[in-house]
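> sequence first, then the predicted structure, then my questions.
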Amino acid sequence: MDSTALRTAFASFPTGVTALAGLVSGKPTGMAVSSFASISLEPPLIAASIQRTSTTWPILRDATALGVSVLAEHHGEVGRRLSGPGDRFAGVDWTTSQSEAVFIQGATAWFDCTLHQEMPAGDHVIALLKVTAVEFRSSSRPLVFHGSGFRRLA
């Protein structure tokens, strides 16, 4: 199987973009995640697929709580910043919950979570997150990842 062709085919499926973040040693730590899915209502579970080569996940997985922010259509620059090197939270408007989950201000939804289970999945790991609290703004439009770029819904 040609991995370039497979990546291009995967990119033809539009997904939402989330920020997965928590406080580590008092500092916000996080990453952009486009492979995100709702899994279960009872117990309340969501999943994030994370590359095994990630240098952020080994640090982030030990956070007390993890925030998942569904990025809004105006968060394109935030998505790029959270995907790249350097201080990912420089210039990003963020907040924390009492549990120390980190959230992006203006997101369409926030999920306050704890790590429930982690499973190997090829060159990725699937992090199952247990949702402990949720907030959402149904009138807000999400940021979409499609064709290897950030897009807005028309």
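Yep, it's here. Numbering: from 1, shown residues only.
> use CA for all of it now, contacts and neighbours both
Will do.
> in this structure, which spans are strands?
Using DSSP state E, the strands of the chain run over 15-16, 18-24, 27-33, 36-40, 45-51, 66-70, 94-96, 102-104, 109-121, 124-136, 143-146, 149-152.
> report the angle between the third one and strand 66-70.
Here strand 27-33 runs at an angle of 50 degrees relative to strand 66-70 (axes from the mean of the first three to the mean of the last three CA atoms, to 10 degrees).
> before we move on, what about the fifth one?
Using the same axes, to 10 degrees, the inter-axis angle of strand 45-51 relative to strand 66-70 is 90 degrees.
> in addition, the following structure is provided for comparison:
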Amino acid sequence: MEDIAPFDEARVRAVLGHFVTGVVLVTAAAAGPLGFTCQSFASLSLRPALVSLSPARTSTTWPRIRAIGRFCVNILAEDQEALSRAFARSGADKYRGLAWTPAPSGSPVLDGVVAWVDCELHAEYDGGDHTIVVGRVRALHCAADRRPLLYHRGRYTQVRPAGPAALSYCAA
């Protein structure tokens, strides 16, 4: 087998950035609402219903959400880039002027999202400079008329449909 050339963090980011991801906001409610932007989110299991997300170890919000033990994953719509950017920053009152309703867990469901997944913390694993979080799905909902915000090669992007809309399973 041929030797693999050494690589650095910038090369890893550049190559793996070719994989398109969705953008989510992970929210929870304690004394006040909490939240952070995350692009490392995936469906993990159907039975039981589990999802995974990976907050950075440097996150100051994830430890506070972990202590609550429940959270909501808000899948952002294509017109919510500014919201994603706002929640990616530390500090400021991210919820000022933002409309939301509580999920069954009490975690914020942000108005206008493509879908939301209400979870309880199921497990955590070491993921290098990130923590791999597994959430057990307790409730979920989607909006059939919304398209997701995507992230590709270091930039936000949108779905560009090529043909007729696919069937939707978002009906109540």
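Now that the structure is in, tell me what you want to look at. Since we're looking at a predicted model, the values are computed, not measured.
> and the strands of the first structure, which is most packed in?
Across the strands of the first structure, averaging neighbours per residue (mean count of other CA atoms under 10 Å) puts strand 66-70 on top, at a mean of 30.
> just checking, what packs against it?
strand 18-24, strand 102-104, strand 109-121 (3 or more CA pairs under 8 Å, 6 or more residues apart in numbering; DSSP states H and E).
> Throw these into CSV and include distance to Thr8 of the first structure, thanks.
Output for those, formatted as CSV (distance: least, CA to CA, whole Å):
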stretch, distance to Thr8 of the first structure
strand 18-24, 21
strand 102-104, 29
strand 109-121, 20
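> Gly149 of the first structure: which of those strands is closest?
Closest of those to Gly149 of the first structure is strand 18-24, at 14.0 Å (criterion: CA to CA).
> which part of the second structure matches the closest one?
Mapping strand 18-24 of the first structure onto the second structure (TM-score structural alignment) gives residues 24-30.
> for the aligned residue in the first structure for Glu124 of the second structure, what are its contacts?
Under the alignment by TM-score structural alignment, Glu124 of the second structure pairs with Glu118 in the first structure. For Glu118 of the first structure, the contacting residues are Val125, Ile126, Ala127, Leu128, by CA atoms under 8 Å, 6 or more residues apart in numbering.
> out of the strands of the first structure, nearest to Asp87 of the first structure?
Closest to Asp87 of the first structure of these is strand 27-33 (CA to CA; 8.9 Å).
> and His74 of the first structure, how far from Phe150 of the first structure?
In this view, His74 of the first structure and Phe150 of the first structure are 10 Å apart by CA to CA, to the nearest Å.
> mutual contacts of the two, please.
Common contact partners of His74 of the first structure and Phe150 (CA under 8 Å, 6+ apart): Leu143.
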